[in-house]
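Undergrad: Give me the fold of what follows.
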Amino acid sequence: MVITFRGSDLNPVDVGGGARGVVGRLLSQCAILRAARVICVSANLKDRLWWGTERVVVIPDGIDLGIFHPRARDEARRQLGWPVEDRIVLFNVGDPRIKRLDLAQAAFRRAQLVRPDLRLELIDGRQLPDRMALLLNAADCLLLTSDHEGSPNIVKEALACNLPVVSVNVGDVAERIAGVTPSRVVDRSERAIAEALVEVAGLGVRCNGAAAVRHMSQDHIAERVLAVYRDAMTVRPAET
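TA: Okay, the predicted model is just below:
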């Protein structure tokens, strides 16, 4: 048996009630005892495991590079009806409690005092891929303030579109944007986030993110996952 952990199955996120969340995470930990191999989408999830870490492989989710790739920003804005002169910060609301919409809005208001041309665009991450790619190409910066993440796809998709990222240190974001400029991982404070937004979004330029995620195509990641399953099939029962 191969188990894959993506985030909420191990992270302390109690969206549906505290008891249910605790039981779910306990069952996840117990299931590891029967697994031949375990896949975690980020190293921080591996660190949450109680045992069996010698059977863990870290493989982030892949992205569709045929959809998520750089396009002309102004043309994307024309299709969305967005003004070309604004500096637009994109924020995926999802569950506002987990994504910390309150922190994002507070930091944005602070940044806007310095850069009145900043505009916060709230989106639901459950967009069709083509529209999400359009949004990412039209914006000037992606903002992430979540309390917990695994390996957020929207960050990788943003990088594939050369969209700069400002994020708190959550999930595997720091690893994903290492060497990407302009982009920043900052402390979880209004001031630090605001300063990074002014710096990064205020530039109004694209980053070099596409090169950083070139190896994360769905086909390449699928091959890595298949290799784990093939390896699991060679494990004898006594080894699990």
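
Undergrad: going forward, measure contacts and count neighbours with C-alpha atoms only.
TA: Fine.

Undergrad: Where do the helices of the chain begin and end?
TA: In the chain, the helices defined using DSSP state H lie at 18-31, 43-46, 73-80, 96-99, 101-114, 129-138, 153-160, 173-176, 190-203, 209-212, 218-233.

Undergrad: Residue 5: which of the ones you listed is closest?
TA: Residue 5 sits nearest to helix 43-46 of all these, at 7.5 Å, using Cα to Cα.

Undergrad: Pull the residues that contact the closest one.
TA: Helix 43-46 is contacted by residues 5, 6, 7, 10, 11, 40, 53, 56, 58, 150, 171, 172 when judged by Cα atoms under 8 Å, 6 or more residues apart in numbering.

Undergrad: and for comparison, fold this next one:
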Amino acid sequence: MRVLNLVTNERARFFRKQRATLTDLGVEETTLTVPGDHSYDNGSTNERSAVDYLRFLPQVVRRSFGEFDLVHANYGLTAPHALAQLRLPVVLSLWGTDLMGRYGPITKACARRADEVVVMSDRMAAALDRPCHVIPHGVDLDLFEPMPTDDARAELGWDADADHVLFPYPPARGVKDYPRAERVVDRVRDRLEGEVAFHTVTGEPHERMPVYMNAADVLLLTSRHEGSPNAVKEALACNLPVVSTDVGDVPERLDGVAHSRVARSDAQLVDGVVAALRAGERSDGRAAAEEVSAEETGARLLAVYEEVLS
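TA: I've put the predicted structure just below:
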């Protein structure tokens, strides 16, 4: 099977893992990335222009005449390009902000024309007026696994006696709502006697993230909307407690996981972080992460490809 992948960010770690998993399953793929730059640097956001997306269109149409079996549009803004070629069936994967954000109407219109649609959560599926497959991005359980907390803190140079709250995103990413996370941690400090350190992670290789997950006491997610946040699944795989806003599939992922909770207000977020820090224990999230392993979700995505081609 040969797949032409369209993507806005080829460097996205979950997309790289998806490609590697499907390659292991026998899929040959070629990836085309939208021209231009989309990055978060030094507190600012660089976004692609409409011209960048127009430049992408002839590239996609031209490559669609190659020896491919289908086009997989990864992220809603690549869907118009996938649908512009008329030779190959189209699988459309939606990641969250493409459906829930300002480009939602474009995404929904394109989803009605795709042969199959993949979404990250039941909540996203409910927002579409067509059948779709719920397949969240998978987590690498070989990379993200528990390790001794003291060893992880020593490696990072973190204070062994402090409580550590992890916010694993660049502060510049508006949808993640860093100011709200800061506000929550400030209120947590007011309620606890010891030191509470607040850590953001920017520019670190993905391979280093398990060290941060194991060094921290709790992961705090304050996003305004999400599909299926990978940081939550990676934290579960490391048995790191998670306190999160009610977004995407987080309620399903955290259901029954110790020292973790979903919150709908600042007060509930503060209560959740305080409770996790006072407990002073790891979660039991590893078992919950196994159902969204990269191997499991890759096999399900391959089944969607096979369904389209049948």
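
Undergrad: export the helices of structure 1 to CSV and tack on distance to residue 182 of structure 1?
TA: Formatted as CSV, these follow (distance: least, Cα to Cα, whole Å):
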stretch, distance to residue 182 of structure 1
helix 18-31, 36
helix 43-46, 24
helix 73-80, 16
helix 96-99, 22
helix 101-114, 17
helix 129-138, 15
helix 153-160, 11
helix 173-176, 13
helix 190-203, 6
helix 209-212, 9
helix 218-233, 25
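
Undergrad: The most centrally placed residue in structure 1 and residue 160 of structure 1: what is the separation?
TA: Nearest residue to the geometric centre of structure 1 (Cα atoms, centre = their mean): residue 152, 2.0 Å. As judged by Cα to Cα, to the nearest Å, residue 152 of structure 1 and residue 160 of structure 1 stand 13 Å apart.

Undergrad: how many other residues sit next to the aligned residue in structure 1 for residue 231 of structure 2?
TA: Here residue 231 of structure 2 is matched to residue 154 in structure 1, going by TM-score structural alignment. Using other Cα atoms under 10 Å, residue 154 of structure 1 has 18 neighbouring residues.

Undergrad: most packed of the helices of structure 1?
TA: helix 153-160 (a mean of 25; mean count of other Cα atoms under 10 Å).

Undergrad: Packing partners of it?
TA: helix 129-138, strand 165-168, helix 173-176, helix 209-212 (3 or more Cα pairs under 8 Å, 6 or more residues apart in numbering; DSSP states H and E).

Undergrad: Check what contacts the second one and list those residues.
TA: What that stands for is strand 165-168 of structure 1. 141-146, 155, 158-159, 173, 177, 182-188, 193, 196-197, 200.

Undergrad: do the third one as well
TA: In this structure, residues lying in contact with helix 173-176 of structure 1 by Cα under 8 Å, 6+ apart are 151, 152, 155, 156, 167, 185, 212, 213.

Undergrad: can you count the residues close to residue 127 of structure 1?
TA: For residue 127 of structure 1, the count of nearby residues is 11 (other Cα under 10 Å).

Undergrad: Aligned against structure 2, show me the partner of it.
TA: Looks like residue 127 of structure 1 aligns to residue 204 there (TM-score structural alignment).
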